[in-house]
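Asks: Quick one, what's the 3D model for this:
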Amino acid sequence: MDWNDSRQEFHSSRVLSGADLPKIGRVTKTADGPLPWRVTDFTADAREIDDFLLTLATNDCSPQTIRSYAFDLLRWWRFLAAVGIRWDTARREDVRDLVLWMRQPQQPGSRAYSPTSINHMLSVLFAFYEYHARLGHGPVANPVPGAALGMRRYEHHNPLAPYQPQKRAPYRQQTVTGAPRVLSQDLVTRVFTALTSTRDKALVAMYLATGARASELLGMKARDVDWGNQLIAVVSKGTRAYQWVPTSPDSLTWLRLYLGEMPLKSPEDALWRTVRRPYRPLQYSALRAMLVRVNKALGTGVTLHDFRHTCASRLANDPSIPLTDVQAVLRHKHLTTTSKYIHTNTQDMVQRVLEHHKAPRDSTPPPAWGYDPCDMAELFGPLP
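Replies: Predicted coordinates for the structure are as follows:
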């Protein structure tokens, strides 16, 4: 066989087009200890992953960040198992093949990984190999290309100097910032009608009224509702601060109906629970499964985060609410993050432009400027 033919055959087998990765390992939530999430069920290499995640926990990273990093590392280990190499012998070509695999749909009718997910994966792997390189473990050169790729663009930019164009790093995907996924009122009504339990309707109403993230609402306790002042308290995902957020009367009405069916015994009880015995705190997987059933029935693709986008867009486009108030409700660190929700509704824009084109142009010239005869008579008297 010719050398070029053998290289082509080897490369096509490494990309694993349309193939599922071996189902080894899983991400597990720990009951206690300094590490909230771990990658388990590995026969080897578990210590290297634990050491890296433990460093993140020591640096005060949120549990959700550690969970996200754990899933990316698990995907990398499954890819390494599929191609038959160890993590400490990985090369740049292996990272390239991983990116090519993630860019392809894994199942018929499914979608490939998004550019943002691929870039996040590369950032996680870069940080992982940099950490072990400082300890003298793993490859001599980081298989994720570019030593400066872990930093954000313009991270140390001088505000007095003009911005200089910067190329994307190797293997990083081009991301397009589009408009937020805002649900129309008709779709919101259809989703709300398709919900079968009072608890689910109370949850969706609360998401749409507060713009809270899925994990923030699920972490609420019975004491986190201020009925008189129309507020709820959540632990913010990023800062982990305990913050009060205004909500709507409708959401509190649905919450009262839900608690009437499933009353709580203690202020420390989880607010959102399963509707079947044994009663236990509602998990994200169960909430997502509920929305999957609704999407299947309606033929839609609504996500939980779409409710936050919808709430944010409604608030940001209300002229009576300052944008800084919207920022406070959404708990954004930067106002520029909130400003992306100020947008023109496409349907309204199209309708206005079509009406402009249909309106006949008025060819009558505007009247010339002049003095009012009554004013002239007041000043100079009746003219002869």
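
Asks: C-alpha from now on. contacts and neighbour counts both.
Replies: Noted.

Asks: Counting neighbours, what do you get for Asp250?
Replies: 13 (other C-alpha atoms under 10 Å).

Asks: Using the three-state scheme, assign it.
Replies: Following DSSP: H, G, I helix; E, B strand; the rest coil, Asp250 is assigned to helix.

Asks: so how far is Arg190 from the residue nearest to Ala205 when sequence neighbours are not counted?
Replies: With C-alpha to C-alpha, 6 or more residues apart in numbering as the criterion, Ala205 has its nearest non-adjacent residue at 5.0 Å, and that residue is Ser251. From Ser251 over to Arg190 the distance is 17 Å, taken as C-alpha to C-alpha, to the nearest Å.

Asks: Of the two, give the one with the bigger neighbour count.
Replies: Ser251 (21 against 13).

Asks: What helix or strand is the closest residue to Arg199 other than its chain neighbours located in?
Replies: Nearest non-adjacent residue to Arg199, counting by C-alpha to C-alpha, 6+ apart: Tyr258, 5.3 Å away. Assessed by DSSP states H and E, Tyr258 sits inside helix 249-261.

Asks: List the buried residues for the helix or strand that comes right after that helix?
Replies: Going down the chain from helix 249-261, the next helix or strand is helix 284-298, by DSSP H and E. Residues of helix 284-298 classed as buried by neighbour count (16 or more other C-alpha atoms under 10 Å): 287, 291-292, 294-295.

Asks: To compare with the earlier structure, here is another sequence to fold:
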Amino acid sequence: MPQIGRLEETGEVAEPYRLVDPQGQLVVPTAVFFADLQAASKPAATIRSYGMDLLRWYRFLWAVEVLWNQATRIEARDFSRWLQLADKPTRVHWRHQRKGIAADAVPAQREPQRAAPGTPNPVTGKPVPGQKYAATTRAHCETVLRTFYDFHLEEGTGPIVNPFPLDRSRRVGRAHAHHNPMDSFRPERQGRYRPKVSKRIPRRIPDELFNALFAALKYNRE
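Replies: Reported below is the predicted structural model:
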């Protein structure tokens, strides 16, 4: 996938992030969407998270030469398949970014041997990320893009049909609609192209580090 376009941090409170195309021009549909997120009291970190998913989607559309408001479920399906198969892009270290060196021109450096993907960290229990996009990343991306197109459908500025539809078992309505609070929630698939995310195992730290952490706290409110 060509690494074209970028998500810029502006440093402005009214517009913390902006998505620009390969020519450096503002992508207006995303700017309007970000403004709506900010009006809904979403923090800047959420806008950045949504922006990274939108940047990934726009790069795909630019590569296949399809306009954002002409994207169909065929492009959404192929994009979801690409996320499953593609490797995450190799990011250039910030030292080389300042020098303008490409990723394939960076000299190989000796690094300590990394644990195999999925191996839990001995301290935090967090698994080592793999080369592919995680299911949680793909699920978040599907939710963001479905929300993005739902917003423009309501505004009348997007395509007639959302490229990222709900699951076939849910023709209309949201998940858990008319749920009885006395009953337990049953698993209900949301997006048609949303991957299944396995239940996370709670992270933990060794007892000695837990004791050291509380010993370092100075005040009761901490």
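
Asks: sorry, back to before: got the contact list for the helix holding Tyr258 of structure 1?
Replies: The contact list for helix 249-261 of structure 1 (C-alpha atoms under 8 Å, 6 or more residues apart in numbering) reads 198-199, 201-203, 205-206, 209, 227, 230.

Asks: Now, of the residues you listed, which are buried?
Replies: Here, 16+ other C-alpha under 10 Å leaves 198-199, 201-203, 205-206, 209 buried among the contacts of helix 249-261 of structure 1.

Asks: Go ahead and confirm Glu15 of structure 2 touches Ala35.
Replies: Yes. At 7.5 Å, Glu15 of structure 2 counts as touching Ala35 under the criterion of C-alpha atoms under 8 Å.

Asks: Which stretches in structure 2 count as helices?
Replies: 28-39, 44-64, 73-85, 94-99, 135-155, 207-216 (DSSP state H).

Asks: Could you say which one of those helices comes nearest to Phe164 of structure 2?
Replies: Ranking these by proximity to Phe164 of structure 2 (C-alpha to C-alpha) places helix 135-155 first, at 5.2 Å.

Asks: In structure 1, which residue range corresponds to that closest one?
Replies: Aligning helix 135-155 of structure 2 against structure 1 (TM-score structural alignment) gives residues 115-135.

Asks: For the matching stretch, give me every contacting residue.
Replies: 52, 69, 72-73, 99, 102, 138-140, 142-144, 149-150, 172-175.

Asks: Narrow these to those that are buried.
Replies: If we count by 16+ other C-alpha under 10 Å, the contacts of stretch 115-135 of structure 1 have these buried: 52, 69, 72-73, 99, 102, 138-139, 142-144, 149, 172-173.

Asks: Redo those residues as CSV? Include distance to Ala31 of structure 1.
Replies: Shown next, in CSV, are these (distance: C-alpha to C-alpha, whole Å):
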residue, distance to Ala31 of structure 1
Phe52, 19
Tyr69, 19
Asp72, 22
Leu73, 21
Val99, 34
Met102, 32
Gly138, 30
Pro139, 34
Asn142, 34
Pro143, 34
Val144, 33
Leu149, 35
Arg172, 36
Gln173, 37
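
Asks: JSON lines please, covering the contacts of helix 249-261 of structure 1 and showing distance to Leu323 of structure 1.
Replies: Below are those laid out as JSON lines (distance: C-alpha to C-alpha, whole Å):
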{"residue": "Thr198", "distance to Leu323 of structure 1": "33"}
{"residue": "Arg199", "distance to Leu323 of structure 1": "31"}
{"residue": "Lys201", "distance to Leu323 of structure 1": "28"}
{"residue": "Ala202", "distance to Leu323 of structure 1": "27"}
{"residue": "Leu203", "distance to Leu323 of structure 1": "25"}
{"residue": "Ala205", "distance to Leu323 of structure 1": "22"}
{"residue": "Met206", "distance to Leu323 of structure 1": "21"}
{"residue": "Ala209", "distance to Leu323 of structure 1": "17"}
{"residue": "Trp227", "distance to Leu323 of structure 1": "26"}
{"residue": "Gln230", "distance to Leu323 of structure 1": "21"}
